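S.K.: What follows is a predicted structure for the sequence shown.
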Amino acid sequence: MSDRSDRTDHRDGAGRPGRHVFEYALLRVVPRVERGECVNAGVLVYCRHAAFVGAGTHLDASRLLALDPHVDLAGVRAALRAVEGVCAGGEAAGQAAHDDAGRRFRWLIAPRSTIVQPGPVHTGLTADPAAEVRRLLDLLVR
């Protein structure tokens, strides 16, 4: 009799791909910190089992401009692209290029006082971390 933890295909009892713990955090744009208002503009997803870290972003410029008509949209877009680059790894990740997925995720979710800020970390189960990026982006951002 084999122990289920020895399985390499990680399938559940019904033969479906197994689900694994993942963590996620929203990326919020806070144009005026003193007002505390924000617009969700992205999501970060990390799954240790899959060595996956990914980001999806979507900036609703009209909502953001309603909070602050003078917000630097180009700067916000550049910050969101930088987050995507860190998740992608390689040269786009800059100094984090050689860090593993978990380290890049932890760096991205560290509290910041900049205009683009990570929200609290939440957890879930998934068989496909990349699909979670798309699902959470549609559910929580768009």
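M.R.: Done, it's in. Computed from a predicted structure; not experimentally measured.

S.K.: From now on I want contacts and neighbour counts done on CA atoms only, so please keep to that.
M.R.: Will do.

S.K.: what are the ranges of the strands in the chain?
M.R.: For the chain, applying DSSP state E gives strands covering 20-29, 39-47, 52-57, 116-126.

S.K.: now for these, which one comes closest to residue 88?
M.R.: Within those, the stretch nearest residue 88 is strand 52-57; the backing value is 6.9 Å (CA to CA).

S.K.: Show me what that closest one is packed up against.
M.R.: Judged by 3 or more CA pairs under 8 Å, 6 or more residues apart in numbering; DSSP states H and E, strand 52-57 is in contact with strand 39-47, helix 73-88, helix 101-109, helix 129-140.

S.K.: picking that back up, any chance of the strands of the chain in JSON lines, plus mean neighbour count and distance to residue 71?
M.R.: Compiled in JSON lines, the strands of the chain are given as follows (neighbours: other CA atoms under 10 Å; distance: least, CA to CA, whole Å):
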{"stretch": "strand 20-29", "mean neighbour count": "22", "distance to residue 71": "10"}
{"stretch": "strand 39-47", "mean neighbour count": "25", "distance to residue 71": "12"}
{"stretch": "strand 52-57", "mean neighbour count": "24", "distance to residue 71": "18"}
{"stretch": "strand 116-126", "mean neighbour count": "16", "distance to residue 71": "12"}
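
S.K.: Residue 98 is nearest to which of those?
M.R.: Per CA to CA, nearest to residue 98 of the strands of the chain: strand 52-57, 13.5 Å.

S.K.: another one to put next to it:
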Amino acid sequence: MPKVERGELINAGVLLYCQPRDYLCAKVELDPGRLRALDPQADVDGVRRALNAYELACGEECGPLAGEPLGGRFRWLTAPRSTIVQAGPVHAGLTADPGTELARLFDKLVRI
């Protein structure tokens, strides 16, 4: 969120949770050029660290969410709380292959 008070944002990742498949994964990629187009003074490294925390939080042994059930992690990760990185709205859907769906959504929503 380069300027949260103005509602500016760029898509920088996808978080996918599939309860039946016991799957939670985040895929992130920051485009520094897009970020700096909105905020030339943006702390690119700080934003990258904040985004990487989402990926790490999906792992079993990392960080403060280690040991939490995947559903709890997902709710924690999607709760609005930061002015640097904010999850967008949660959308429901069905998939038999969450890894492939994550890649498809990432290409469609982030690498546009």
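M.R.: Perfect, thanks for sending it. The model shown is predicted, which means the values in this text are computed figures rather than measured ones.

S.K.: What does the superposition give as a TM-score?
M.R.: Laid over one another, the chains give 0.95 as their TM-score (TM-score structural alignment, normalised by the length of the second structure), with 111 aligned residues with a CA RMSD of 0.9 Å.

S.K.: okay, the helices and strands packed on strand 52-57 of the first structure, which one's buried deepest?
M.R.: strand 39-47 (a mean of 25; mean count of other CA atoms under 10 Å).

S.K.: how about that strand, which residues of the second structure does it hit?
M.R.: Using TM-score structural alignment, strand 39-47 of the first structure corresponds to residues 10-18 of the second structure.

S.K.: so how far is the matching stretch off the chain centroid?
M.R.: Relative to its chain's centre, stretch 10-18 of the second structure lies at 4 Å (CA atoms, centre = their mean, to the nearest Å).

S.K.: Next: stretch 45-57 of the first structure.
M.R.: For stretch 45-57 of the first structure, the distance to the chain centre is 7 Å (CA atoms, centre = their mean).

S.K.: what does that stretch rub up against?
M.R.: Contact with stretch 45-57 of the first structure is made by 20-25, 41-44, 80, 83-84, 87-88, 100-102, 104-105, 129-130, 132-134, 137, as judged by CA atoms under 8 Å, 6 or more residues apart in numbering.

S.K.: 6 Å instead, please
M.R.: Applying CA atoms under 6 Å, 6 or more residues apart in numbering, the contact partners of stretch 45-57 of the first structure are 22-24, 41-44, 84, 87, 101.

S.K.: Which pair in those residues has the greatest spatial separation?
M.R.: 41 and 101 (21.2 Å).

S.K.: Grab the most central residue of the first structure for me.
M.R.: In the first structure, the centroid-proximal residue (CA atoms, centre = their mean) is residue 44; its distance is 0.4 Å.

S.K.: okay but that residue is in contact with residue 27, surely?
M.R.: No: using CA atoms under 6 Å, residue 44 of the first structure is not in contact with residue 27, being 7.2 Å away.

S.K.: Any chance of TSV for the helices and strands packed on strand 52-57 of the first structure, columns distance to residue 53 of the first structure?
M.R.: Formatted as TSV, those follow (distance: least, CA to CA, whole Å):
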stretch	distance to residue 53 of the first structure
strand 39-47	4
helix 73-88	6
helix 101-109	5
helix 129-140	8
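
S.K.: For residue 120 of the first structure, which of these is the nearest?
M.R.: Taking these one by one with CA to CA, helix 101-109 is closest: 8.0 Å.

S.K.: That closest one: average distance to aligned residues in the second structure?
M.R.: The superposed helix 101-109 of the first structure is, by mean CA distance after the TM-score superposition for the first structure, a mean 0.6 Å from where its aligned residues fall in the second structure.

S.K.: which residue numbers in the second structure go with that helix?
M.R.: Under TM-score structural alignment, the match for helix 101-109 of the first structure is residues 70-78.
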